[in-house]
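Student: I would like to see how this sequence folds:
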Amino acid sequence: MTTTAALDIPVSQADPFALDVLENPLQLQEDLREAGPVVYLERYGVYAMGRYEQVHTALTDWQGFQSAAGVGLSNFRYENPWRPPSLLLEADPPHHDAPRLVLSRILGPRTLQKLRSSWLTDAEALVDQVLLRGTEFDAAADLAAAFPLRVFPDAVGLPDAGRENLLPYGDHTFNAFGPPNSLVQRGAGRIGELMDWINAQCARDVLTDDGFGAQIWAAADRGDITYEQAPLIVRSLLTAGVDTTVNGLAAVLFAFAAHPDQWQAVRKNPALARTAFDEAVRWESPVQTFFRTATQDIEIGCTVIPDGQKILMFLGAANRDPRRWENPDRFDLQRDPSGHVGFGMGIHQCVGQHVARLESEALLTALAARVDTIEITGPVHRHLNNTLRSWKSIPVEVTLS
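Tutor: Got it, this is the predicted structure:
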């Protein structure tokens, strides 16, 4: 880490998208936090923030740090996006407002209350199925990935055929927010086929008449959104509603296996299941990074970021910033994790976060009723992604209560 007089800020040669860094990003995150409130990443010609205060500021100041120029490395001011931009993630007011309001209503408390009972039943059934096969299994594949793929597509109203495409499509989409490295190339061969399938699922006549998708199209009938916007909003659900939750569930299961005392706390008090998910999202940050673009010369952390420059926000680093959190590297259910930036913050905060919380609550409640202890039995393998903190496998053995 050096300081350049012309920039008057720390300059780093580090590559946050290098495979070894994606495998274990904690050292780089610490280096960025300690270097200063803003760091210049010379490899990509972008500014970076790793401290909570500055990341929170950028997330909440949509006027100064825009999303409409893309939340990845690509700058939509000068480059064409590889797909039509998300109306929620890659748009700012006023274009962002109507889609956000419609989806917020659809995913609101009344909907979640209707889903709660059936999702608890589904979670119990899944846990029973897994435990019938034995007490050793892969927590990442058999629970964390299986449960969202079991309940969320039904809630959206997808047909059964082709649901196996959801995870690879999401994987490529989140990889594409980074540079065109080997991880992007890994999914490039199938992306045309996957996009065709995803786009087809967003059509009104493909969706059931009682799911989130049908409600989005009904909003177009009322004039709340346009008919052109409706399929793009459905696509947003299918893009961001699966992979992020899968990795959040994997994070909380991994956390409990690594902190057996915290699992016992949930068994004694199942109400802690909701706190546990947010603490796991803070601790592991399934979404590690997102970009913004300066809308003007803007000062932050005594640094002026020029108009049009990209800013890489390290959400994972902010969520472990000791300036904000006491003992940040510890997964601790006595902590109040509210305020973490794992779901973003401000007007672009994840609109489906309460759906993810309900999925976690259902799965953890079902597990706590059956499982006394969770122990990791072998090497944990990560699935590398330019944006997501993901798992390939978490081998565990449980004892039953």
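Student: From here on, just use CA atoms for contacts and neighbour counts.
Tutor: Fine.
Student: quick one, strands of this structure?
Tutor: In the chain, the strands defined using DSSP state E lie at 2-4, 9-12, 39-41, 46-49, 65-66, 136-138, 289-294, 298-300, 303-305, 310-314, 371-376, 381-384, 389-393, 395-400.
Student: Could you dump these into CSV and include mean neighbour count?
Tutor: What follows is the strands of the chain, written out as CSV (neighbours: other Cα atoms under 10 Å):
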stretch, mean neighbour count
strand 2-4, 12
strand 9-12, 20
strand 39-41, 25
strand 46-49, 24
strand 65-66, 25
strand 136-138, 18
strand 289-294, 25
strand 298-300, 14
strand 303-305, 18
strand 310-314, 27
strand 371-376, 19
strand 381-384, 16
strand 389-393, 22
strand 395-400, 18
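Student: and for comparison, fold this next one:
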Amino acid sequence: MTREPRSLPVLDLDPFGHDVLTDPLPFDAALRDAGPLVYLPAHDVYATGRYAEVHAALRNWQGLGSGAGVGLSNFRTEKPWRSLSVLLEADPPHHDAPRRVLAGLLGPGAQRRLRAEWTGVAEELVDRLLPGPDGTDVEFDAVAALAEAYPLRVFPDALGIPREGREHLLPFSDFLLNAFGPRNDLVAAGAPRARELSAWVSARCTRETYGGGGFGALIWEAADRGEITPAQAPLVVRSLFAAGVNTTVHALAGLLQAFATHPGQWARLRAEPALARAAFDEGVRWASPVQTFFRTATGDVRIGGAVVPDGAKLLLFLGAANRDPRRWPDPDTFDITRDPSGHLGFGFGLHQCVGQGLARLEVECLLTALVRRVGALEPAGPARRRLNNTLRSWDSVPVRARIARTERTERAVTPIPSRRLPRTAREYTV
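Tutor: Here you go, the predicted structure:
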């Protein structure tokens, strides 16, 4: 146990309570207002939600390590009860080779190669979803029809895994990210399937799963060249299963919900489609899909004039930092013309998201296809959260889209009846 520090602000709220996970903004504001470093007795941890302190902590991997786990459990003092991420939960030198391999595979070269294919998939998906004549209103669930369907098609294709069984990807990642928090009811709800999902993923991290060309095969080729060890290769592949889809799904869902509730911003994007990438980053700043990560002090670390003692857990609130008025003017305003660079939605420093360029490409391709066909976007019902200890995630975002007048290339597609709310992502997987 960490002894409650004297002269440090204490916030007696549970950041993993259902009320906070449903709407984190009041808690985030209270955390920022309390001070640069705060003690949370609900889980015996230190916490910071101000931009400057979170940014500095993410850079300080030597003093605030990830190797003891980026969740609440402290694997410096207890035996790991779950598999640790070879990227997120490893510090140099163990972190370096896997990171170097993935950074090379997922970088600008891969994005150039994938752009045309991902653009075609996005256009086909949108044309299937919106087959009606100009001026028609079509209602659908933006989570199932777009935010899940598109990433579940393009990224697993690029990874090289078979299409059969892809429905396991989201619940696997959902459980893993829940496990970064306390062992609460959300973890318990996913526990019955955890072994099954983990076994499915492990079976698809082997060399035999992959032919040539996909990221999975290229990771194993890197092992053959000695860039990583054969023991590391399946763990690197597994890291893509864990983080390659779920965060993009909920970033995209949050962005579409933002556009539906801010019609003027959708009109601005239609007028300037080149703003698609900036819009995505503003969406990640405004509704950060990854809300929190833990670090562990490897010695006494000073933050904001106070000290996080050696061995203590520090909870970093990325979402709170991304709305800190000390860093952002009008932080609660969703504005796609803002310069969102510097947001912490993908982390920062040594452990920042290695696949963020691919996520930007996915969303750029899909938004570009949507603005071509959707003249107006608005809510068609109340959005509903999917509670997760780490993610700000969405279960349903019903929207109404007005099909716009457009010059488009006709393609042979199977029409999907309008005004149909899909229940699963697979209904719109093309």
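Student: on that earlier part again, do you know which of the strands of the first structure lies nearest residue 119 of the first structure?
Tutor: strand 371-376 (18.6 Å; Cα to Cα).
Student: Show me what the closest one is packed up against.
Tutor: If contacts are counted by 3 or more Cα pairs under 8 Å, 6 or more residues apart in numbering; DSSP states H and E, strand 371-376 of the first structure sits against helix 243-258, helix 260-268, strand 395-400.
Student: Which one, of the ones you listed, ends up nearest to residue 369 of the first structure?
Tutor: helix 260-268 (7.4 Å).
Student: The second structure: matching residues for that closest one?
Tutor: With TM-score structural alignment applied, helix 260-268 of the first structure matches the range 263-271 in the second structure.
Student: What count of nearby residues applies to residue 267 of the second structure?
Tutor: 17 (other Cα atoms under 10 Å).
Student: Report the mean deviation for the match of helix 260-268 of the first structure after fitting onto the first structure.
Tutor: Here stretch 263-271 of the second structure is compared with the first structure after superposition; its mean distance to the aligned residues, by mean Cα distance after the TM-score superposition for the first structure, is 1.0 Å.
Student: Off-centre distance for that stretch?
Tutor: 24 Å (Cα atoms, centre = their mean, to the nearest Å).
Student: so which of the strands of the first structure gets nearest residue 277 of the first structure?
Tutor: strand 389-393 (15.0 Å).
Student: Packing partners of that closest one?
Tutor: Strand 389-393 of the first structure sits against helix 243-258, strand 381-384, with contacts defined as 3+ Cα pairs under 8 Å, 6+ apart.
Student: Contacts for that strand, please.
Tutor: 22, 138-141, 247, 250, 284-288, 380-384 (Cα atoms under 8 Å, 6 or more residues apart in numbering).
Student: Then stretch 44-61 of the second structure?
Tutor: 1-2, 4, 28, 31-32, 35-40, 64, 91, 303-304, 308, 312-322, 324, 326-327, 344, 347-351.
Student: Per the alignment, residue 373 of the first structure pairs with which residue of the second structure?
Tutor: Per TM-score structural alignment, residue 373 of the first structure is aligned with residue 376.
Student: For its match, which non-adjacent residue is spatially closest?
Tutor: residue 402 (5.1 Å; Cα to Cα, 6 or more residues apart in numbering).
Student: Could you check how far the one you found is from residue 132 of the second structure?
Tutor: 10 Å (Cα to Cα, to the nearest Å).
Student: follow-up on the earlier one: any chance of the strands of the first structure in JSON lines, plus distance to residue 117 of the first structure?
Tutor: Formatted as JSON lines, the strands of the first structure follow (distance: least, Cα to Cα, whole Å):
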{"stretch": "strand 2-4", "distance to residue 117 of the first structure": "56"}
{"stretch": "strand 9-12", "distance to residue 117 of the first structure": "50"}
{"stretch": "strand 39-41", "distance to residue 117 of the first structure": "47"}
{"stretch": "strand 46-49", "distance to residue 117 of the first structure": "41"}
{"stretch": "strand 65-66", "distance to residue 117 of the first structure": "39"}
{"stretch": "strand 136-138", "distance to residue 117 of the first structure": "26"}
{"stretch": "strand 289-294", "distance to residue 117 of the first structure": "34"}
{"stretch": "strand 298-300", "distance to residue 117 of the first structure": "46"}
{"stretch": "strand 303-305", "distance to residue 117 of the first structure": "49"}
{"stretch": "strand 310-314", "distance to residue 117 of the first structure": "36"}
{"stretch": "strand 371-376", "distance to residue 117 of the first structure": "21"}
{"stretch": "strand 381-384", "distance to residue 117 of the first structure": "32"}
{"stretch": "strand 389-393", "distance to residue 117 of the first structure": "28"}
{"stretch": "strand 395-400", "distance to residue 117 of the first structure": "24"}
